[in-house]
Every structure is written in structure tokens, then in C-alpha cells.
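Here's my sequence, what's the structure:
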Amino acid sequence: MSNDTALRGRTALVTGATSGIGKAVARNLARQGAEVVLHGRDRDRGEALVKELAAEGGDVRFIAADLTDAEDTLRLAAEAGEIDILVNSAGVYEFAPTPATDSDAFDRHFAVNARAPFLLVGALAPGMVRREYGSIVLVGSSAAHRPAPVGSAYGASKAAAELLTRHWATEFGASGIRVNTVSPGPVRTEGTVAMLGDNAEVMNRTNVRGKVGEPEESAEIVSFLAGPASSYVNGAVLIADGGELSALPA
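From the prediction side, this is the model:
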């Protein structure tokens, strides 16, 4: 894991920072010298993470917000202040068939996976433009481009995020703002293991290397896209799925 000071003097906001990929991203950015604003829904988990990362030398603080609520999302942006790096990692994923997905579930996917990044970029990108510096990274999903018999609302919301990435790269690129997405395949997180239960090991069979992704692997890519080493990368959707299988093995 990176331990340099490439991001010293920069402030990052990481949504969904209390678990999974978001937590690994927050740790990486803090270790590279960034001041990190952690976001999550659970204040107790957030404060525990603040203590954990502070003990490692990180400069971090936590803001609780509900990204299904537009006003609360805008409050998060206001309380975060001037942000140089925005990582939209928070996500909702419910892999249900279309007939079993009601309007509330559909709206929840788009509220968190697409609308929240839209509102945060709308609130925070103007400050980046004034400073002529900024990096915005979205955590997408292979579900945006690999159809499955379940999870249509999730896949559609992540496809929307990919398209927003390309629009924003065009809209803000001339002002020195880069916008990119990392698109992981299945990743072993608390959420995916809880959802799959005893079937969690099936994730190992989803790519050619035969091993499910780990949060730290995706976080390293996010950190690359967020930092100066990727200065010539803008509007990209970086696929990180371990190598696509044409079909799952029997």
C-alpha cells in the first residue's frame, strides 16, 4: 500500500468510507498525506474509523449523511468544505429480479449510485474549477456492462454513473479537473459476504484468475486515479475485474 506524501496539502471526501472499498480508499489517501473527510451513515462506525486512521497518523474527520436524501447529500458537501479529491464510493446493491424490484428499491439505487454523485459534483466541482485543480473518481461496477439475470436496477444505476463520468470529464476537463471511474468485478466486502452467505465463494469463479477481488486492490486503482500519477487520464472507465469469463464454469 502507498505510503508516500503525493497528496499532502490536498483534501479528499470519500463517501461510503466506513466499509469495503471506501474504507480501503480512505486509508490509502490518508497514508499519502491527504486530509480525508470520511462519510458514512453510521456515526459510531465513522468515529471508530477516525480513531483507527488517526492512530496510523492520518488527518481525518467524519460526517454522517443519508445519501438517499438529496438535502442531506447537499449538507454533506457544505460541511465537507473545499475538496480537491472526491471519491464516490458509497453504493446500494440489491440483486433482485425486475418483478421483485419495487419503485422504492429502484429509486434507492439511483439516489445513492447516481444522484448523490451528481449532487456532490455539482456542489464541489465549482470550487475545484476556481482552484484549477481537482480529481473526481467514481466506484462503478462490472454490472454496468455485464448483464445478468438479476440486479437490473443496480446495473442501470452504475451505467448512469459511467455516462456521468464522461460528461463531467468533458464539462470540467479544460479547468484542470479530471473525472474517472474504476469498474470492479465482484469484491469481497462485508456487504457481499452477508448477501451471499454460504455461497460467497462462488465469487472466486467470476474471473479468469479464479480469485475474487479484495477491497485493497480496487482502492489502489482509485488512489492512482485520484493522484498526480494519472495526470493524463480523464474520462476513463478502468475495468478491474480480474479478467472477464465468457461464462461461469460449471
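
alpha carbons only for contacts and neighbour counts from here, please
Fine.

Run through who's touching stretch 17-35.
Contacts with stretch 17-35, where a contact means C-alpha atoms under 8 Å, 6 or more residues apart in numbering, come from 1-12, 14-16, 36, 38-40, 45-46, 49, 53, 57-60, 89-90, 188-191, 215-216, 218-220, 222-223.

State which helix of this structure is the longest.
Counting residues, the longest helix in the chain under DSSP state H turns out to be helix 152-172.

elements contacting that helix?
helix 103-110, helix 116-131, strand 177-184 (3 or more C-alpha pairs under 8 Å, 6 or more residues apart in numbering; DSSP states H and E).

For the protein, which segments count as helices?
20-31, 43-55, 70-80, 103-110, 116-131, 152-172, 190-196, 215-226.

just to revisit the earlier point, just the buried positions in the longest helix of the chain, please.
The neighbour-count check on helix 152-172 (16 or more other C-alpha atoms under 10 Å) flags 152-162, 164-166, 168-170, 172 as buried.

For the residue nearest the centre of the chain, which residues are in contact?
With distances taken as C-alpha atoms, centre = their mean, Ser89 lies nearest the centre of the chain, 1.9 Å away. Applying C-alpha under 8 Å, 6+ apart, one finds that Ser89 lies in contact with 14-17, 21-22, 138-139.

before we move on, the earlier item: so which of the helices and strands packed on helix 152-172 is the most packed in?
Comparing the helices and strands packed on helix 152-172 by mean neighbour count (mean count of other C-alpha atoms under 10 Å), strand 177-184 comes out on top with a mean of 26.

Please give the number of neighbouring residues around the closest residue to Met128 other than its chain neighbours.
With sequence-adjacent residues excluded and distances taken as C-alpha to C-alpha, 6 or more residues apart in numbering, Met128 is closest to Gly134, at 5.2 Å. Gly134 has 28 neighbours, counted by other C-alpha atoms under 10 Å.

close enough to count as contact, Gly134 and Ala174?
No. In this structure, Gly134 is not within contact of Ala174 by C-alpha atoms under 8 Å, at 11.4 Å.

before we move on, the earlier item: ok, which of the helices of the chain comes nearest Val237?
Comparison of the helices of the chain against Val237 by C-alpha to C-alpha identifies helix 152-172 as nearest, at 6.9 Å.

Let me see the residues that make contact with stretch 229-245.
Under C-alpha under 8 Å, 6+ apart, the answer for stretch 229-245 is 142, 162, 165-170, 173, 178-186, 206-209, 211-213, 218, 224-225.

no, scratch that, I was asking about stretch 41-52
Applying C-alpha under 8 Å, 6+ apart, the contact partners of stretch 41-52 are 16-18, 38-40, 60-66.

next up, for comparison:
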Amino acid sequence: MSGRLNGKTALVTGATSNIGRAIAIAFAAEGATVAVSGRDRIRGEKVIAEINGAGGRAVFVPAELDGSFETARRLVAEATEALGADIDVLVNNAGIFPGSTTADTDEATFDQVYAVNVKTPFFLTGIIAPRMAERGSGAIINLGSWIARLGIPVAALYASTKGAMETLTRMWAAEYGPSGVRVNAISPGSVSEDTSNAPGNAMMRGTPANVSGTPDQIANAAVYLASDESAFVHGVVIDVDGGRTTTAVIAG
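Here you go, the predicted structure:
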């Protein structure tokens, strides 16, 4: 790797599996010191071992994200202490997807999904972004989703939270961008660690990619948005979805 994130610190939520894990590993490979956050300590320690074994630097910070300000404050405090420095890059990745229809969604599920997917990143950003602004630099990366813009039958609740995150990306870019804090988002398509037999491949038919993407491909976009290479990029949502939301390929 080229050391594109040398000297930077990062907090990645939901970093013990899938996209979050790939982002944490990619950040560390590029020289960042990473706070890997998640609920499962065993999985978290495996990610830490993988990063440290490859010569990177990472620490595990457990967190049960419940949408409360106090939980967000505690996570920031513990991550900052473990990193030994202020946070340069925040990745709001943690999220839950119940996959229920609108009529079948009860109030408790609704509240939980919004707590994890929207309230937690809202409060984390509210705590971390002002500190970044005081230093005059920082990057915040939110995770959106292709289904925030291309409707499917069973995803109304989840899609609405990702639509909220894409809107907040633009709002935060306006709020903190003038102080040197870049806020952007990634909108992944169907993603699987095994693309040869991924359930999401059916959704990718008729797209340029014609197959699901991998967590590493999402992580590549995150590295770009975290690095100084994206210094002139503010308030955008990068679609890393194989063309799912933009292009239809018609077979001849």
C-alpha cells in the first residue's frame, strides 16, 4: 500500500464484519491507526489480530449502539483514549436491516432501526465534527444504500434511514465544511464476500457489473474519501453499486 492515511486515526462503527471490517483493514493497510468498534468482542479481536498481524495498528472498542447521546459520548471517549489522539476520520457504518414489510413493522423495531442507523451517527457526528472543526481538518464518511433511491418491496424502514443519512451528509457538509471537515457518503450496492453464489446477484442482473460487489470494493472508496486525495470533495454520495441505480443493460 502507499500510506495514503499515514498519521491519521479513525473510528469505524460496525467494524467487526462485512463492509466495516473491510474498511478498517483497508485504513490500517494505508497507515491509519484504527479503532474497530462493534458488539462482538470475539469478532472484534479477530479483526484486530488480522490488522496487527499484517503490520497495522488497531484497537478494539466495544459498543452496543442504542441511539442515545450517552452511548455515543462514551464510545468517542473510549476510542479517543485507546487511540491516544483525537479522531481524524469517522466512518458511520453500523446499521441493522430487519427486512420486514411496512405493515409488519412494529414500533419497537422502528425505533431500534432508527436508533442504530440514524440517531447514533447523528450524535457521533455532533460530538466529533466540532472537534475536527477546531483543528481545521477531518473526514466523516456515512454509509448510505442503493435502495434509498431504487425502491424494492421489503425495505421501507431501512431505506428511509439510509435516505436520512444521505440527506445528513449534505447538511453536515454545509455545516462543517467551511471549517475544514469533509463529509461524504458511500452508497453500496449488493455486497457479498463470495460473489460467485451471492443471493444479491439476482438483483444485479441487467447492470454493467451483473454480479454483487465485495466489501473490499466499498473499502476502496472509503480510503479515497478519508485521504487527502479527496480534499475538494464535499457533500457527495458515491455510488459503488455496479451501476444498479444508474444504468440498465439490455441484452441483445
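
Go through the contacts of Ser89 of the first structure and name the one nearest Asn199 of the first structure.
Nearest to Asn199 of the first structure among the contacts of Ser89 of the first structure, with distances taken as C-alpha to C-alpha, is Ile21, at 20.7 Å.

What residue in the second structure is paired with the closest one?
When the second structure is aligned by TM-score structural alignment, the residue opposite Ile21 of the first structure is Ile19.

sorry, back to before: among the helices and strands packed on helix 152-172 of the first structure, which comes closest to Ala148 of the first structure?
The closest of these to Ala148 of the first structure is strand 177-184. By C-alpha to C-alpha, the value is 15.3 Å.

Tell me the mean distance between the closest one and the second structure once they are aligned.
Strand 177-184 of the first structure differs from its equivalent in the second structure by a mean of 0.4 Å after superposition (mean C-alpha distance after the TM-score superposition for the first structure).

how far does that strand sit from the chain's center?
Computed by C-alpha atoms, centre = their mean, to the nearest Å, the chain-centroid distance of strand 177-184 of the first structure equals 9 Å.

list the helices and strands it packs on?
strand 134-139, helix 152-172, helix 215-226, strand 237-240.

The counterpart of Pro98 of the second structure in the first structure: neighbouring residues, count only.
Using TM-score structural alignment as the criterion, Pro98 of the second structure maps onto Glu94 of the first structure. For Glu94 of the first structure, the count of nearby residues is 18 (other C-alpha under 10 Å).

What of Val193 of the first structure?
15.

Quick one: neighbours of the nearest residue to it once chain neighbours are set aside, just the number.
Excluding its sequence neighbours, the residue lying closest to Val193 of the first structure (C-alpha to C-alpha, 6+ apart) is Ala200, at 5.5 Å. By other C-alpha under 10 Å, the residues close to Ala200 of the first structure number 14.

now do Glu190 of the first structure
Glu190 of the first structure: 10 surrounding residues under other C-alpha under 10 Å.

Please report the distance of it from Ser19 of the first structure.
Distance, Glu190 of the first structure to Ser19 of the first structure, using C-alpha to C-alpha, to the nearest Å: 7 Å.

Could you do Arg8 of the first structure as well?
Look at Arg8 of the first structure and Ser19 of the first structure: by C-alpha to C-alpha, they are 24 Å apart.

More neighbours: which of these two?
Under the neighbour definition other C-alpha under 10 Å, Arg8 of the first structure and Ser19 were set side by side, and Ser19 has more, 20 against 14.

ok, now which ones touch the closest residue to the match of Pro98 of the second structure other than its chain neighbours?
Closest residue in space to Glu94 of the first structure, ignoring its immediate chain neighbours: Gly151 at 6.3 Å, by C-alpha to C-alpha, 6+ apart. Residues counted as contacts of Gly151 of the first structure (C-alpha under 8 Å, 6+ apart) are 93-98.

which of these are buried?
Buried residues within those, counting neighbours by 16+ other C-alpha under 10 Å: 93-96.

Tabulate those residues in JSON lines, adding columns for distance to Tyr232 of the first structure.
Shown next, in JSON lines, are these (distance: C-alpha to C-alpha, whole Å):
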{"residue": "Tyr93", "distance to Tyr232 of the first structure": "31"}
{"residue": "Glu94", "distance to Tyr232 of the first structure": "35"}
{"residue": "Phe95", "distance to Tyr232 of the first structure": "35"}
{"residue": "Ala96", "distance to Tyr232 of the first structure": "38"}
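
Name the nearest residue to the aligned partner of Leu124 of the second structure in the first structure, ignoring sequence neighbours.
Residue pairing (TM-score structural alignment): Leu124 of the second structure is matched to Leu120 of the first structure. Distances taken as C-alpha to C-alpha, 6+ apart place Ala77 nearest to Leu120 of the first structure, at 6.1 Å, with adjacent residues excluded.

What distance do you get for that neighbour to Leu119 of the first structure?
Taken as C-alpha to C-alpha, the span from Ala77 of the first structure to Leu119 of the first structure is 9 Å.

and what of Asp107 of the first structure?
15 Å.

Between the two ends of stretch 190-205 of the second structure, how far is it?
Using C-alpha to C-alpha, the end-to-end distance of stretch 190-205 of the second structure comes out at 11 Å.

doesn't Val181 make contact with Gly136 of the second structure?
Yes. The criterion here is C-alpha under 8 Å, and Gly136 of the second structure meets it with Val181 at 6.9 Å.

export the helices of the first structure to a markdown table and tack on distance to Ala236 of the first structure?
Putting those into a markdown table (distance: least, C-alpha to C-alpha, whole Å) gives the following:
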| stretch | distance to Ala236 of the first structure |
| --- | --- |
| helix 20-31 | 19 |
| helix 43-55 | 30 |
| helix 70-80 | 24 |
| helix 103-110 | 21 |
| helix 116-131 | 16 |
| helix 152-172 | 7 |
| helix 190-196 | 26 |
| helix 215-226 | 9 |
